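**Student:** Generate coordinates for the sequence data below:
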Amino acid sequence: MKLLAKYNRVNVVATIIVLLLSAVIYYFFIEKTLVYQLDKNLVVEEKEIKDYIIENNALPEPSYSKDEQEVYTSVTDKNVKRSFSSVELYNKDHDENIDYRQLEFPVTVNGKFYKADVRKSQEETEDVVQLILKITLTIVLLLLAILFIINRFVLSKLWKPFNSTLEQIKQFNVSGKDNIHFEPSNINEFTELNAAVNVMTKKAIGDYNEIKSFTENASHEIQTPLAIIRSKLELLSQSENLKEEQMNAIQSISETTSRLSKLNQSLILLTKIDNRQFKETEDVNLSVLLHRHLNNYEELLNAKGIVTTKNIAEPVFVTMNETLAETLIVNLLTNAIKHNVEKGSITITLNEHALSISNTGKALNENPAIYFERFKKESASNDSMGLGLSIVKKICDTYHFTISYTHQNMMHTVTVNF
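**Tutor:** This is a model prediction of the structure:
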């Protein structure tokens, strides 16, 4: 979930809760206030009744209107408590029950005791409360709409620098030539974030360039000593009177030197791909390349008893550098042959969308995806350098191809989607 969506959700829920609680509190406050006002009016009515009795020595005329009632009841003693209450009474004239606010108090006329009930209708009070409630709910909905608009547009604009920074980080490539350039922001936190990311990316680029430079220099510097070693080994192998142990030692050194030379060439190739030195592109016919290299490997395949199944569409063109296309094909075929089993099989499928090479092989104990990393191989005893698939992955990344490695029922499948 995006931060803005999360904030909007929390903000809206919190706002609804606060506004609803406020509306409930406001409702009861208004209701109590209006009832209090009715009670004050009833007290005024009480005073007027008592003044009338003093002046006229008689009770006022009873009143039974819908809005106001004055009722007098004779009692035997004066122990009538003065009290306020809310009552619901049936009104015959209007044939309905009406809520009243009532004040009950004792009065004495000519030595006789009476209970006076003064009532005022609460209908208007209820109407006012309902009106206030409707207005409050309308205001709540209006506020929610305003908050939604603010969150949708104002906050989106506020977070624009952050989203821009995030997009720049996603597109950042340590091997790229351009540094990250952030949009200026008047928000201190975003400015600090951009500055921190800028420092981090510059350091990453610097460290990468140092490692790349070291790899380039080391790889090129190693070439000359390796050539000298191979030359000296050839001279030694031609010497007379060499013992068998000496010949075996020379052979072992020669094989190790060859492996080191291949490793060095692979590292140089990876460095060149990283440096984007293979800029020339053309429409390469992968169908032709596959047939050519399968013919080159025919003797090796026959020697290992490997059966090949070809499902190669004709022709399939892919826009890329021809040298890298050959490297891609060679590494995939070499990987399928080298890690195969005696009398195994290889299935090659090529169409305009993908190249898939499957081979029989031993079961894996690890996630196949790790074999796209450098120097990752099936076992330490394997004579592979663990760079073949990493070179393939680097080529695929260069041309935005996707590559996957799956393993099922002793079949290993590498698929490149163009």
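
**Student:** going forward, measure contacts and count neighbours with C-alpha atoms only.
**Tutor:** Will do.

**Student:** Point me to the helix or strand that includes Val12.
**Tutor:** Taking DSSP states H and E as the definition, Val12 sits inside helix 3-56.

**Student:** What of Thr406?
**Tutor:** With elements taken from DSSP H and E, the one containing Thr406 is strand 402-408.

**Student:** ok, which stretches of the stretch 151-300 of the chain are strands?
**Tutor:** Across the stretch 151-300 of the chain, reading from the start of the chain, the strands by DSSP state E, counting those that start in this stretch fall at 282-285.

**Student:** Sketch out the helices for it, chain order is fine.
**Tutor:** Counting by DSSP state H, counting those that start in this stretch, the stretch 151-300 of the chain has helices at residues 155-158, 160-171, 188-237, 244-274, 286-296, 298-304.

**Student:** Just list what the helix or strand that the strand holding Thr406 is followed by packs against, helices and strands only.
**Tutor:** Once the chain leaves strand 402-408, the next helix or strand it forms, by DSSP H and E, is strand 411-417. Other helices and strands packing on strand 411-417, by 3 or more Cα pairs under 8 Å, 6 or more residues apart in numbering; DSSP states H and E, are strand 354-360, strand 402-408.

**Student:** Report the buried residues of the last one.
**Tutor:** Taking 16 or more other Cα atoms under 10 Å as the neighbour-count basis, strand 402-408 is seen to contain the buried residues 403, 405, 407.

**Student:** As JSON lines, these with distance to His339 would be great.
**Tutor:** Output for the buried residues of strand 402-408, formatted as JSON lines (distance: Cα to Cα, whole Å):
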{"residue": "Ile403", "distance to His339": "18"}
{"residue": "Tyr405", "distance to His339": "14"}
{"residue": "His407", "distance to His339": "13"}
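
**Student:** want to put them side by side, so please do this one too:
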Amino acid sequence: MRLQAKFATYNIITKIVIIISLALVFDFGAKRVAYNHLDTRILQKKQQFIKNLSGKEISEYITEQDTDFASYNVLKEEYILLKIIPPVNEKDSIGNFSNEERIIENQTSNYRILTYNFDFNKQQYQLEIGESLASIKQFQETFRNYTLLVLFVAIALTLITDFLFTGYLLKPLSAIINRRLKDVNDPSHFNFDPIETSTSDFQHLDKQLKEMLMRISTSFYTQKEFIANVSHEILTPIAILKTRFENLLNDERVSEEVQNQVYSSLNTLHWLKNVVNSLLLISKIENEQFEQEDEIDIHKQIQQISEEVEHRLEEKNIKLGLHLSHSFQFKGNEALIRTMIFNVVTNAIKYNQLNGRINILDQEINSHYELLISDTGLGIEPELLKNIFKRFGKPATIEENSNGLGLSIVKTIASFHNIDVSISSTLHKGTTIIFKFPATA
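**Tutor:** All right, here's what the predicted structure looks like:
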């Protein structure tokens, strides 16, 4: 996940928590505010009622039954009840508030009720003033919805501004990543142009990356020069020694024993030359000194390779079966792909049994083209498979004239082309190598 996306995710989570917390606080606060407002209004009505109270009004409001309401409005949202009560020693100068149900004309409603005891003309009375709580709930619902709307709008605006601002802040970082780390495996395409930024951390990062890339570039060209020198300094003496040994073989004065030693030395030189060439090839591939501009037809490559190894197949009477039913082409280095497949096929011949068989087939799985090369050869023990692609990781079952670099070259070429290569093997039954090519568009 990109850094900007992480910042946005963090902001979203924190703001959701803030919304929930504030909604709960506002909901509780709105309820308290509504009750305080309602209580104040009821107290004002009580004071107004007591202030204007007269004997005539008392006679109009008085009733001896608790369930009779002396006065209520048409919508039954408020009422006033006045009744005579026995003398009470303890009196509250303000009154007591409570939430209770009352029945008015067979309709039950919840009210906020003020109960107030007072004396008038040597008689004690109890005054009840009630207001419906429906208005409270309506106010609370309206306040809650309005608060949530305001919060969500505020959160949305802050998220947009945060995303834009973090994008602006991290723009130099994206430029550093795209410019400095692009083509990191190809020092010839390194870009050392300065990144414009006022953030000191990004300036330091850009400076350190530029210095690191310069060192990598220097090492890369030094390595290329070293490889070229090795190619000349090692292969040339090998060629000279090979010529001298061959001349010795043509000398009639050389005894048979010396000739055998010369043959052995020539084999050693041939082995050394193969090792050097293999290591040079691997090094060049890893340094991406090969282009990938060829349009490669896998079927054509396999057909050509099968014709080249035909004489080797006949020597061991091995049958080669081609079962290619999916046409597949891709862009890469044709010479390297040819070497990759050729090494696997020659290994399948070399380590196969007499009268054995090699099968080459293909398949398509989830838009991936797969090439499978199977043989009926010696097989490889399971504990040796994990090192089979390592350099000089030659299993004990492999003959001594192998340099242990064939499958390492295969792995290096496959990685260079983003091809996934795997191997499965059963001892004394055979081996299968699978090439999984990148998904097609």
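
**Student:** Let's have the helices and strands packed on strand 411-417 of the first structure in a markdown table, adding distance to Ile53 of the first structure.
**Tutor:** Formatted as a markdown table, those follow (distance: least, Cα to Cα, whole Å):
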| stretch | distance to Ile53 of the first structure |
| --- | --- |
| strand 354-360 | 108 |
| strand 402-408 | 103 |
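
**Student:** Which one, of those, ends up nearest to Val118 of the first structure?
**Tutor:** Nearest of these to Val118 of the first structure, taken as Cα to Cα: strand 402-408 at 88.8 Å.

**Student:** just how off-centre is that closest one within its chain?
**Tutor:** 26 Å (Cα atoms, centre = their mean, to the nearest Å).

**Student:** what's the mean distance for that strand versus the second structure?
**Tutor:** In the superposition with the second structure, the average deviation recorded for strand 402-408 of the first structure is 3.2 Å (mean Cα distance after the TM-score superposition for the first structure).

**Student:** returning to what we had before: show me what the strand holding Thr406 of the first structure is packed up against.
**Tutor:** Applying 3+ Cα pairs under 8 Å, 6+ apart, we find strand 402-408 of the first structure packed against helix 388-398, strand 411-417.

**Student:** Would you mind getting the angle between that strand and strand 354-360?
**Tutor:** Interaxial angle of strand 402-408 of the first structure relative to strand 354-360 (axes from the mean of the first three to the mean of the last three Cα atoms, to 10 degrees): 30 degrees.

**Student:** hmm, who's touching strand 402-408 of the first structure?
**Tutor:** Contact with strand 402-408 of the first structure is made by 363-364, 368-369, 393, 396, 412-418, as judged by Cα atoms under 8 Å, 6 or more residues apart in numbering.

**Student:** Out of the buried residues of strand 402-408 of the first structure, which comes closest to Thr319 of the first structure?
**Tutor:** Proximity to Thr319 of the first structure was ranked across the buried residues of strand 402-408 of the first structure by Cα to Cα; first place goes to Ile403, at 16.6 Å.

**Student:** To which residue of the second structure is Val199 of the first structure aligned?
**Tutor:** Residue-level alignment of Val199 of the first structure against the second structure, with TM-score structural alignment as criterion, gives Glu211.

**Student:** Excluding sequence neighbours, find me the nearest residue to Val12 of the first structure.
**Tutor:** Setting aside the residues directly before and after it, Val12 of the first structure is nearest to Leu144 in space (Cα to Cα, 6 or more residues apart in numbering), at 7.2 Å.

**Student:** Identify the residues contacting Leu151 of the second structure.
**Tutor:** Remark: with contacts taken as Cα under 8 Å, 6+ apart, Leu151 of the second structure is in contact with Ile19.

**Student:** Identify the residue of the first structure aligned to it.
**Tutor:** Leu151 of the second structure maps onto Val140 in the first structure, by TM-score structural alignment.

**Student:** same question, Asn274 of the second structure
**Tutor:** Aligned partner of Asn274 of the second structure by TM-score structural alignment: Lys262.

**Student:** Tyr100 of the first structure: which element?
**Tutor:** Secondary-structure element containing Tyr100 of the first structure, defined by DSSP H and E: strand 96-109.

**Student:** need the contact list for the match of Val199 of the first structure.
**Tutor:** If a contact means Cα under 8 Å, 6+ apart, then Glu211 of the second structure has no contacts.

**Student:** The one 5 residues further on now?
**Tutor:** If a contact means Cα under 8 Å, 6+ apart, then Ile216 of the second structure has Pro187 as its contacts.

**Student:** hmm, try it at 10 Å
**Tutor:** 184-187, 190, 210, 222 (Cα atoms under 10 Å, 6 or more residues apart in numbering).

**Student:** same thing with Ser379 of the first structure?
**Tutor:** When contacts are taken as Cα under 10 Å, 6+ apart, Ser379 of the first structure is in contact with Gly386.

**Student:** In a helix, it, correct?
**Tutor:** No: the assignment for Ser379 of the first structure by DSSP: H, G, I helix; E, B strand; the rest coil gives coil, which leaves it out of any helix.

**Student:** Does Glu126 of the first structure touch Leu34 like I think?
**Tutor:** Yes: in terms of Cα atoms under 10 Å, Glu126 of the first structure counts as a neighbour of Leu34; the distance is 9.0 Å.

**Student:** The two: which is more packed in?
**Tutor:** A direct count of neighbours by other Cα atoms under 10 Å for Glu126 of the first structure and Leu34 places Leu34 higher, at 18 against 15.

**Student:** which strands and helices sit next to the helix holding Val12 of the first structure?
**Tutor:** Other helices and strands packing on helix 3-56 of the first structure, by 3 or more Cα pairs under 10 Å, 6 or more residues apart in numbering; DSSP states H and E, are strand 68-75, strand 83-91, strand 96-109, strand 112-121, helix 123-149, helix 155-158.

**Student:** and which of the contacts of strand 402-408 of the first structure is nearest to Ile268 of the first structure?
**Tutor:** Using Cα to Cα, Lys393 is the member of those that sits closest to Ile268 of the first structure, with 15.5 Å.

**Student:** ok, and the closest non-adjacent residue to that closest one?
**Tutor:** Closest residue to Lys393 of the first structure in three dimensions, ignoring its sequence neighbours and counting by Cα to Cα, 6+ apart: Phe372, at 6.1 Å.
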